[in-house]
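Asker: this one's structure only:
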């Protein structure tokens, strides 16, 4: 239900939503090398200025599985600048954090660590670019998590069965069950859903009083018979799905008629491919949740480099392009340069 919330108060969660930041993309490019870092700073600056309760990221914070020293350093620099400070965090965690963060040596949320001074907690699942690899199954997010600057959640360690246990948050009278599932190869996850091997656990008490928020990083559009996750696979008790991985910005929540939940697809904050979806204006979201009601505010990103894409059919210009012309390559080049 999308009712306009009258005002922000002690019962209202304010959550900054972003995904697919791809830190380090084209970092060696002399012109575009710093684009991802500049936009990440803009995102965190919006979080600070809007006085959000926490930041929620939907995967692919890093572009490379083993990000460079420069990329990791820049990320740590930004998180330390914007997310540490004396501002008190206004919500509490009700779930068993040893379950939520069981793969960490520090299984608790960073703002409750007495050795750290966190003003804006950041929660993130991993994407397919920065997923856990190697014998120790570590990913770049684990470095940020170990440093106490980010809370990595939604990690599944079993290939037989996935039990998604939510992080239970409470602010005043509003309660959020935050579910996350880091990227898993689509065919495998599709098969696990079909075989009923994926379970989303519900809170034991007053399960209908929770706002259920689910973050996922998989193919949403169909790339093959099983190379995506159909929306109807997801449980119908969910209120809002934040769908990462897809780069086109469709951040305004859209209702799935069959399951009745809403889906927000924030899209990436940087262009990484020459596709029409990437040309859509990039946004992040400011999600307000009060009780079971929500409102998504779109925030346009101003530091994203302009990107335009257009198809040109040479056959539509027979007067300009004659196949028999030996200088046709130069003619096409001149035509394209004029377009640009």
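Answerer: Looks like it arrived, so ask away. All figures in this text were calculated on a predicted structure; none of them were measured in a lab.
Asker: C-alpha only now, for contacts and for neighbours.
Answerer: OK.
Asker: Contacts for the helix or strand where residue 287 lies next, please.
Answerer: Per DSSP states H and E, residue 287 falls inside strand 283-290. Strand 283-290 has contacts (CA atoms under 8 Å, 6 or more residues apart in numbering) with 5, 11-18, 43, 174, 249, 251, 266-267, 269, 294-301.
Asker: Inside helices: which ones of these?
Answerer: residue 43 (DSSP state H).
Asker: element containing residue 213?
Answerer: Going by DSSP H and E, residue 213 is in strand 211-217.
Asker: After that strand, which helix or strand is next? Please name it.
Answerer: Taking DSSP H and E, what comes next after strand 211-217 is strand 240-244.
Asker: Buried residues in that following strand, which are they?
Answerer: 240, 241, 242, 243, 244 (16 or more other CA atoms under 10 Å).
Asker: number of nearby residues for the closest residue to residue 269 other than its chain neighbours?
Answerer: Residue nearest to residue 269 in three dimensions, not counting chain neighbours: residue 21, with 5.3 Å by CA to CA, 6 or more residues apart in numbering. A total of 25 residues lie near residue 21 under the criterion other CA atoms under 10 Å.
Asker: Contact partners for residue 21?
Answerer: 36, 40, 60, 61, 62, 63, 268, 269, 270.
Asker: Next up, a structure to set beside the first:
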């Protein structure tokens, strides 16, 4: 008995507002489905954030339907839960996954918290926020009690654990029951595979690069899904890597050699099949950020899909070094010092940019900075359509067509 475990596909995510990035997420999902079918698995588990929002675009719905029909044709059922992105916490509303029950998707919910696949109990709890932790723990304990009735069991969760997500977690290390054979986790986009309880706890990670802070893990572990063999006492796992349709390059260059290094970077980019995403940092030397910005875009705009530049002139680095070595009560310096302790550069820039603008009473500029950050990290990137628009579009393209159609 073996199955495929994937998570955080985020169908419909239009990264940086680019249609081509939305299409990349669809392409990768289709690639994952094809690879799963080639592996001849008995079933599939999806541990949340199938869609980017709980009101997916028609194209996102259609992409999932097409993948589902492929799995159905191969006689491979798929079990899953909702994540924080596609959960609907309002009473009376159903998540988008529920639309596909008749096509082979088997959602785990309050009404149907478990299934039986051969002799394996598959149970799970849809995402619940930290504010609802008592309910989350109650549901997990109920799932644990159910699992005791069977020799082998799997629990599906879309929650962060403090050991892996120290700033935004719902569960603390050791709070999970230990009687499951496999912990099919979602929510964390990096690949994690560790022993826990009677088996293994696995985050397969996202199938595409959703944020730049995933690049380090991507370079080490790639993106894809996990193949799990439940034949033995302890599950055996294999990481199946999937080629992404577009490279995401992170590069640091010296301003003192800016043109030469940009030209070298351009020569390497030209060799790629598709235009990459570029996260570039310019440092060394006291320079105008506007001049550096213009130079980077003039040289590389034509050859890249999107550029995210960061600039660190010597004066800013010197300021940071002084702050780190001396005690200070100056607000801006305290913010820079505190933010430098975090790994997320985007949050660092957000904090400093907001302070600089708010301290000068630049409210419109501050609102724009906050709005751009929110849209990139949490928004639906232009996918705000009415239910009527969705209904008309679905009827036009035939989203709910049957396999015979």
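Answerer: That came through fine. Worth saying up front: this structure is predicted, and the values here are computed from it rather than measured.
Asker: quick revisit: the strand holding residue 213 of structure 1 vs structure 2, mean deviation?
Answerer: Aligned to structure 2 and superposed, strand 211-217 of structure 1 gives a mean residue distance of 1.2 Å (mean CA distance after the TM-score superposition for structure 1).
Asker: Where does that strand end up in structure 2?
Answerer: Using TM-score structural alignment, strand 211-217 of structure 1 lines up with residues 152-158 of structure 2.
Asker: Tell me the spacing between the alignment partner in structure 1 of residue 13 of structure 2 and residue 87 of structure 1.
Answerer: Counting by TM-score structural alignment, residue 13 of structure 2 corresponds to residue 25 in structure 1. Distance of residue 25 of structure 1 to residue 87 of structure 1, computed by CA to CA, to the nearest Å: 32 Å.
Asker: The two: who's more crowded?
Answerer: Taking other CA under 10 Å, residue 25 of structure 1 and residue 87 do not tie; residue 25 has more neighbours (22 against 12).
Asker: Report the contact partners of that one.
Answerer: 33, 36, 62, 63, 64, 272.
Asker: which one of those sits closest to residue 52 of structure 1?
Answerer: Distances from the contacts of residue 25 of structure 1 to residue 52 of structure 1 were compared by CA to CA; the smallest belongs to residue 36, at 21.8 Å.
Asker: Can you give me the neighbour number for the nearest residue to the closest one once chain neighbours are set aside?
Answerer: Residue nearest to residue 36 of structure 1 in three dimensions, not counting chain neighbours: residue 23, with 5.2 Å by CA to CA, 6+ apart. Residues lying near residue 23 of structure 1 (other CA under 10 Å) number 27.
Asker: Quick one: residues in contact with stretch 148-167 of structure 2.
Answerer: 45, 47-48, 80-84, 119-128, 143, 147, 168-173, 179-188.
Asker: whoops, stretch 28-43 of structure 1 was the one
Answerer: 18, 21-27, 74-75, 78, 269-270, 284, 301, 303-305.
Asker: Then stretch 191-206 of structure 2?
Answerer: By CA under 8 Å, 6+ apart, the list of residues contacting stretch 191-206 of structure 2 reads 5-9, 177-190, 217, 221, 223-226, 234-235.
Asker: Helices of structure 1, start to end?
Answerer: Counting by DSSP H, the helices of structure 1 are 35-49, 69-83, 97-100, 140-146, 186-194, 328-339.
Asker: Adding distance to residue 216 of structure 1, write those out as JSON lines.
Answerer: Below are those laid out as JSON lines (distance: least, CA to CA, whole Å):
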{"stretch": "helix 35-49", "distance to residue 216 of structure 1": "20"}
{"stretch": "helix 69-83", "distance to residue 216 of structure 1": "22"}
{"stretch": "helix 97-100", "distance to residue 216 of structure 1": "16"}
{"stretch": "helix 140-146", "distance to residue 216 of structure 1": "16"}
{"stretch": "helix 186-194", "distance to residue 216 of structure 1": "12"}
{"stretch": "helix 328-339", "distance to residue 216 of structure 1": "39"}
